[in-house]
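Peer 1: show me how the following folds:
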Amino acid sequence: MANHDNNDNCSLLTGQAYEICESETKDDNPCGLVAKPMRALCEKDHGISPGGGTGGGNSLTDGAADNVQKTAESLLKKINGLVAPKDSWAPKSADSALYEPFLWLGQHLAVAIFVCVVVVCGLTAWQGAPRLRQMGASTGWTLAAVASMATVPGAVMMLNKAVSAAFTAAFNSNESTLFKVIVEDIQNGADTNVPLVRLLLISALVVALIPAGLVFLTRNIGILAFVCMAPLVLASLARGGDTTAVKTWAMRLLGLLFCPFALLLVSPFVTLAHGSLVVDTVLLLAADALMLRMIFHGIPYFGPRIARGARTFVERRTDNRLAHAVVRAGAPDIYERENARRPRRIIDTPGRAAHQDRGVLLAAYGVKQQRRPGRLTTQSAVSEANRDADRRSRVRAAYGLPGQQQRNPAANGQTPATPPPPAHRRRRPTP
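Peer 2: Below you'll find the model as predicted:
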């Protein structure tokens, strides 16, 4: 009998039987000695492909892993599509039924302003060169404003598509981006076989859909409003080239378009998450907070109200401290001001913000607005008073205790002295 010490399972066999046994067990197949009818079931239980190799992906565990991976990729695509969609609600061309009335109004308003400037310059032509210079500037700015009005919808559409493509490329291009790292860690992560970690990641992705939906709504509504306002804002250039209102309008619109890139602040920490779904989950929750902060500070007027509404909704319906920390980081406690310069962490109300921008636009048309007196809103004033009530009472007590007996003799049973009469009622002594 030949020396078969290298194979313990086939050492007792000889001849052709040994060769068959050795061929079945040379790949460390635990089902190599099982007969043909039952070998398929054995290989299926051990995750072995029908050809004899491992990693066929037909086991129950591999099927669940594939389902989790597909679910995570689907949720990531939805989040990406909500945060930076390719299409927006704004009109795509100047002949849109929604944009055409605003374009007609803006063009006629610019022409009317130009006519008024020409009439004024004609009546004051005796002033010479200054009036001729003003009329020439008004002519150039009027032509530029009328030409720019028709290009705003197309320019905004192209810029929105460029932002969407750049955002998608930035978050899915290489291994240093958050979404790409999450997909790779689901496949090859160190804790990828822990069901609780997978469940936590899927839960974080589902929670991330809520702020992503808020971003989608506020961005699209804001872009639509600012695009429709474009003809009215650009018409103010015909008055004499005052670009203050145009700059304010452009900064608001660009803030709406580029606000998804606030999530890139998480990218420097992505390298710490390689191979760990737990770190991926923490970074995803941090991205949720940044998305809320993006709504809070990046989108004017209605952003703060939506962010605080989302925070109140979460705090009233769950006691989870982690969820509370995330929404508080995204929408912190602030006070609203109606009109005044206040310390930090105080924002303008939507009414005040709209009033300020309206004032800038009217100033471009030559209309001055009266400034309202400065004060906090009622809710902010009550919150500030409640926050500082304990400190104020303790400070008042500390200041009042040392001289309380001297200032209030009635508390010690003494009769209070009669105060002296006023100076204007005192009699002057007779000389």
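
Peer 1: alpha carbons only for contacts and neighbour counts from here, please
Peer 2: Noted.

Peer 1: show me what the helix or strand containing V282 is packed against.
Peer 2: Here V282 is covered by helix 277-293, with elements defined by DSSP states H and E. Packing partners of helix 277-293 (3 or more CA pairs under 8 Å, 6 or more residues apart in numbering; DSSP states H and E): helix 178-188, helix 195-235, helix 321-330.

Peer 1: now mean neighbour count and distance to Q379 too, for those helices, in CSV please.
Peer 2: Formatted as CSV, the entries for the helices and strands packed on helix 277-293 read as follows, by neighbours: other CA atoms under 10 Å; distance: least, CA to CA, whole Å:
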stretch, mean neighbour count, distance to Q379
helix 178-188, 21, 39
helix 195-235, 20, 24
helix 321-330, 18, 18
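
Peer 1: just to revisit the earlier point, which residues are in contact with the helix holding V282?
Peer 2: Applying CA atoms under 8 Å, 6 or more residues apart in numbering, the contact partners of helix 277-293 are 178, 181-182, 185-186, 189-192, 197-198, 200-201, 204-205, 208, 211-212, 215, 260, 262-263, 266, 269-270, 272-273, 307, 326-327, 329-331.

Peer 1: this one next, for a side-by-side:
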Amino acid sequence: MSDPCDMIKGPGREYCERGNGDGPPDVPSPHGGGGGGFVGGAADSAKDMVDDFLGAIRGLIAPKDAWAPKTPDNAVYASFMWLGQHLAVAIFMSVVVVCALTAWQGAPRLKQMGASTGWTLTAVAGMASVPGAVMLLNRAVSTAFSQAFGSDEGTLFGTIREDLKNGADASNPLARFLMLCVLVVFLGIAVLVFMTRQLGILAFVCMAPLVLASLARGGDMGAVKTWAMRLLGLIFAPFALLLIAPFVPVVKGSIVMDAVLLVVADIIMLRMIFYGIPYFGPRLARAARGFVENRTDNRLVRTAVRAGVPDFYEQEDTPRHARTVMTPRRAMREDGGQLLGSYGIKIAQRPGRLTTASAVAQARREAGDRAARHEPIIQARRQARAAYNAAAGNPSSANTASRTPRPATTRPAPTPPPPTPPRTP
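Peer 2: Below you'll find the model as predicted:
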């Protein structure tokens, strides 16, 4: 008798041959915990897709290669470097002419000309080293990110892989599909991070000669510091995931909690992309110092804490309520103002503008603050007036007593005037 499974081709043949054996065929579990079947196969496929997504996300967040020029002889960067070098030489010649016209001032002008000479040479030499330095730094960040977030199980990506295998809800297909959905959203954010970082690094590297040329004026580091901080912020942006690293061991063992932590990581990444790094370091340092000083009287410990967190004061130059958010457009205008200021060109600062909703909210807030300030004063005046009247007695009797007429006093009658003598003719 011929085998009935001969007419079946593909994966179904193996299932048919298992069914024709001595025992019953393997029936897949309805919960996807073991065996084959649609649910179990879908769960395994979701696990494989999660692994693929994690690899793709790591490659997008911290790629090895950047779009920025790698060498100064690049066709795009060479034109910017030519412009920056000629601009630095032009600025240096202008400084020399000004110092020659004001040579009667003596040593200050000679000192200015010497500083301009040294900074011009530094700027011209630094222009050629920017592409290579950025390329090496980007590769170092990519390697460190891959090693830190790919191999270590204590990181978020390593914890997700471990929980997909041995987690408490690893056998639940719904948890795997939830993680898959969260990773799809995170993949879209990773694409946004990739585009922002690549275009930003390209723009800042190409702008480097123009920024460094401002040093020829005498070493004004304002524009260079701003440019360097923004460029380093773009390069080190992937390490924003380190902010959630302390919470990874807490949620370890649950795929659902891993998904929640991944959503938090998405929010932090978006926040740092558009608004930069939050300014909370000095506040945490001062809080730690206050915590230690309030709980110990040891002079040695207090001295050590004060040495680590010294006293410093911040100058607040913004209004008490109206605070502006550093949007990309406002940040670009501020950077442009610092760059022009390093060249000696001052631009007028535009006053802050409020939208209709912001103006209404500010008016209501000011009215509420005014009412909150005046209400205690009014209440205090009323209480003081009531206390004074109570201490003085009944106000109506006091007014009546004050209006009682005084008793009449007898006055002597006035003496009549003497008679006038008759007039003689």
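
Peer 1: now do the helix or strand following the helix holding V282 of structure 1 against helix 277-293: the angle between them, please.
Peer 2: Sequence-wise, the next helix or strand beyond helix 277-293 of structure 1 is helix 303-317, with elements assigned using DSSP H and E. In this structure, helix 303-317 of structure 1 runs at an angle of 130 degrees to helix 277-293, with axes from the mean of the first three to the mean of the last three CA atoms, to 10 degrees as the basis.

Peer 1: and for R385 of structure 2, the neighbour number?
Peer 2: Burial of R385 of structure 2 is recorded as 12 neighbouring residues (other CA atoms under 10 Å).

Peer 1: returning to that earlier point: got JSON lines for the helices and strands packed on helix 277-293 of structure 1, with distance to G359 of structure 1 too?
Peer 2: As requested, these are arranged in JSON lines below (distance: least, CA to CA, whole Å):
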{"stretch": "helix 178-188", "distance to G359 of structure 1": "42"}
{"stretch": "helix 195-235", "distance to G359 of structure 1": "12"}
{"stretch": "helix 321-330", "distance to G359 of structure 1": "30"}
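
Peer 1: what range in structure 2 matches the helix holding V282 of structure 1?
Peer 2: The aligned range for helix 277-293 of structure 1 in structure 2 is 255-271, by TM-score structural alignment.

Peer 1: list the buried residues for that stretch?
Peer 2: Of the residues in stretch 255-271 of structure 2, those with enough neighbours to count as buried (16 or more other CA atoms under 10 Å) are 255-259, 261-263, 265-266, 268-270.

Peer 1: pull the most distant pair out of these.
Peer 2: Taking CA to CA as the measure, those reach their widest spread between I255 and L270, a distance of 22.7 Å.

Peer 1: F216 of structure 1 -> structure 2?
Peer 2: The alignment partner of F216 of structure 1 in structure 2, by TM-score structural alignment, is F194.

Peer 1: contacting residues around its match?
Peer 2: Contact partners of F194 of structure 2, counting by CA under 8 Å, 6+ apart, are L60, I61, A62.

Peer 1: mean deviation of the longest helix belonging to structure 1 from structure 2?
Peer 2: Among the elements of type helix in structure 1, defined by DSSP state H, the one spanning the most residues is helix 129-172. With the two structures superposed, helix 129-172 of structure 1 lies on average 1.3 Å from its match in structure 2, counting by mean CA distance after the TM-score superposition for structure 1.

Peer 1: N172 of structure 2 against V39, yeah?
Peer 2: No - in this structure, N172 of structure 2 sits apart from V39 without contact. The criterion is CA atoms under 8 Å, and the distance is 10.0 Å.

Peer 1: related to what we said a few turns ago, ok, average deviation of the helix holding V282 of structure 1 from structure 2?
Peer 2: Between helix 277-293 of structure 1 and its aligned partner residues in structure 2, the average distance after superposition works out to 1.3 Å, using mean CA distance after the TM-score superposition for structure 1.

Peer 1: that helix vs helix 178-188, what angle?
Peer 2: Angle of helix 277-293 of structure 1 versus helix 178-188, following the same axes, to 10 degrees, is 160 degrees.
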